[in-house]
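> my questions are about this predicted structure, shown below with the sequence.
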Amino acid sequence: MEPIKKTLAKQLQSPSFKEKYEQARQEVLRHEAVQAFIANHQATLTAQMIEDALPKFLEYTSQASECCHAGSVRACTNAVVGCVPKLVLQGTTVEVMYATCPQKYKEDEARAVAEMISSLHMPRETLSASLSTMAMDTGARLEIARFVANFINQIKETKEMPSKGLYIYGGFGVGKSFILGAVANELANIQVRSVLVYVPEFLREIKQAIDDKTLQQKMDFVKKAPVLMLDDLGAESLTSWSRDEILGAILHYRMAEG
């Protein structure tokens, strides 16, 4: 049986392989971006350096060098998903570096915003709300929008949380929860974390937490939220325990801590 090394050597020396190699080599070197790179570094690149860089040139030309805007990073076919290649000269060596593409930037930014919002039993559609899609068809909503704008501007200017909050009230289905979601997203855009809590379900969960010994953990999570939003507060009758030991304790802590 002929050794593999000897067989490979024969293949590499065969006319057909040499022809295919030269064809691929010329195709890579004729690539517009490769020619531009060589021209930009002609004072440094030698013929041998260019030959040595052929694998890197091939790596570069076999991928999309610009974001394809496929709509999702998952559709990216590049070697490094969500990144585009760039040819760089490091000393006497040509390398391929990868930079994050606009689509990945967009998705990373959206993910970072989503991670700024913690939700306890809030509907998913509420968490996607925004002020830009909120109907400004009443004086009350315009007033809320102005308050939110001032609230956020104050955070931007002072780097501190305003001392006063906002109490929103109204009939069923007028959009109070939507407004909370919109405010949370506006805060997330300036890197401020918030916690949205649907109070009736939260109180039921707190009762169960006594048995599984997670009461203090859940209370601390809500009490120490940078911005806390309580939805449907008063939607159901409160017992003296839920009023004094749960909601009262949360509000007292936040008022005492400023």
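Yep, that arrived.

> going forward, measure contacts and count neighbours with C-alpha atoms only.
Fine.

> which helices and strands sit right next to the helix or strand encompassing Leu142?
Following DSSP states H and E, one finds Leu142 within helix 139-158. For helix 139-158, the packing partners by 3 or more C-alpha pairs under 8 Å, 6 or more residues apart in numbering; DSSP states H and E come out as helix 176-189.

> also this one, for the comparison:
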Amino acid sequence: MLADPDVQAFLQDNQERISREMVQSGQSKLYEFYHEKQLAKKGETTVAPGYSPQLVLNSGQIDVTYVPTQQLLEKERQRHIQRLVRSINMPKFIQNASLDNFYIDEQHQTATRMAALKAAINFTDNYDPDHFMPGLYLYGNFGVGKTYLLGAIANELAKQKGVATTMLHFPSFAVEMRNSIKKNNTSEKLEAVKKAPVLMLDDIGADAMSKWVRDDVLGIILEYRMQEELPTFFSSNFSMDELEKNHLAIDTQGDHEPLKAQRIMERVKFLSRELPMTGDNLRSKG
């Protein structure tokens, strides 16, 4: 035990403060340090998994304290990053979505995917909560990577800037909001979503909207975010023009209300910048 390099280094560094008697009375602590270190080296269970022992002087006595290992600190960091990205009815693959792994290899690369990736990197690099920066409105066919890119942006913001992002599949969220009327917690859900530091509305326009969802859910969210200048991202199979004319202007009852649709789109256009995404269907690749 006393021949252990770390024990020797501790005694050497503190030789002016450690007497022979202190070493004698502190042998159990020195052994505890040595023994725990050996267990960790062999990969066996220690008294405090994820923590490494360190020798210290405590009130004139040799003692052992335990500090988090680098592996534990990294694991905690990753958990914290994952907690910052709140997803509602989103696919599981967004948890590991990364800008580094976006589809820019020769087989999948397209000019629009590259432009979208460049815009995403520009946002994550320059995001500042004190200065408004519009999000992205990504539109294109099913499976071109729109949702993946939104997830990658959210994860990068969490990792790089410590920013909390809320991602939600809008058609599913609309159903939740309708169901919440019975439970009388509609306003609570709406408040949590509209105040998110960064919000991502996925698959907007996939289902026809009722007047209530359009005006009292989507409209309220976008109005608040425009007033507060909070970045908002969208993904859709439709361009902004198509979304306005073919979906927002016509509700589930078949009523045509172009002025209300125009009002919603004014907010979408303020909060985001439109970018097409084209390419093969990545989901069919397995």
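All right, it came through fine. From a predicted model like this one, the values you see are computed outputs, not experimental measurements.

> circling back to that earlier point, tell me the angle of the helix holding Leu142 of structure 1 relative to helix 176-189?
With axes from the mean of the first three to the mean of the last three C-alpha atoms, to 10 degrees applied, the angle from helix 139-158 of structure 1 to helix 176-189 works out at 20 degrees.

> helix 139-158 of structure 1: how far from the chain's middle?
25 Å (C-alpha atoms, centre = their mean, to the nearest Å).

> and Ser149 of structure 1? What does it align with in structure 2?
Actually, residue 149 of structure 1 is Ala rather than Ser. Here Ala149 of structure 1 is matched to Ile121 in structure 2, going by TM-score structural alignment.

> Leu180 of structure 1 now?
In structure 2, Leu180 of structure 1 lands on Leu150 (TM-score structural alignment).

> next, the residue lying closest to that match once chain neighbours are set aside: secondary structure please.
Distances taken as C-alpha to C-alpha, 6 or more residues apart in numbering place Met200 nearest to Leu150 of structure 2, at 7.2 Å, with adjacent residues excluded. Per DSSP: H, G, I helix; E, B strand; the rest coil, the secondary structure class of Met200 of structure 2 is strand.

> how near is whatever residue of structure 1 lines up with Met200 of structure 2 to Ser119 of structure 1?
Using TM-score structural alignment, the partner of Met200 of structure 2 in structure 1 is Met229. Computed with C-alpha to C-alpha, to the nearest Å, the distance linking Met229 of structure 1 and Ser119 of structure 1 is 10 Å.

> shared neighbours, these two?
Shared contacts of Met229 of structure 1 and Ser119 (C-alpha atoms under 8 Å, 6 or more residues apart in numbering): Val195, Leu196, Val197.

> give the contact list for the last one.
Right, Val197 of structure 1. Residues counted as contacts of Val197 of structure 1 (C-alpha under 8 Å, 6+ apart) are Ser119, Leu120, His121, Met122, Leu228, Met229, Leu230, Asp231.

> is it true that the second one touches Leu203?
When you say that, I think you mean Leu120 of structure 1. No: at 10.8 Å, Leu120 of structure 1 does not count as touching Leu203 under the criterion of C-alpha atoms under 8 Å.

> can you report how many residues neighbour Gly151 of structure 2?
Gly151 of structure 2: 27 surrounding residues under other C-alpha atoms under 10 Å.

> scratch that, Gln24 of structure 2 is what I was asking about
Here the count is done by other C-alpha under 10 Å, and Gln24 of structure 2 has 11 residues near it.

> before we move on, what about Arg193 of structure 1?
Residues near Arg193 of structure 1, counting by other C-alpha under 10 Å: 20.
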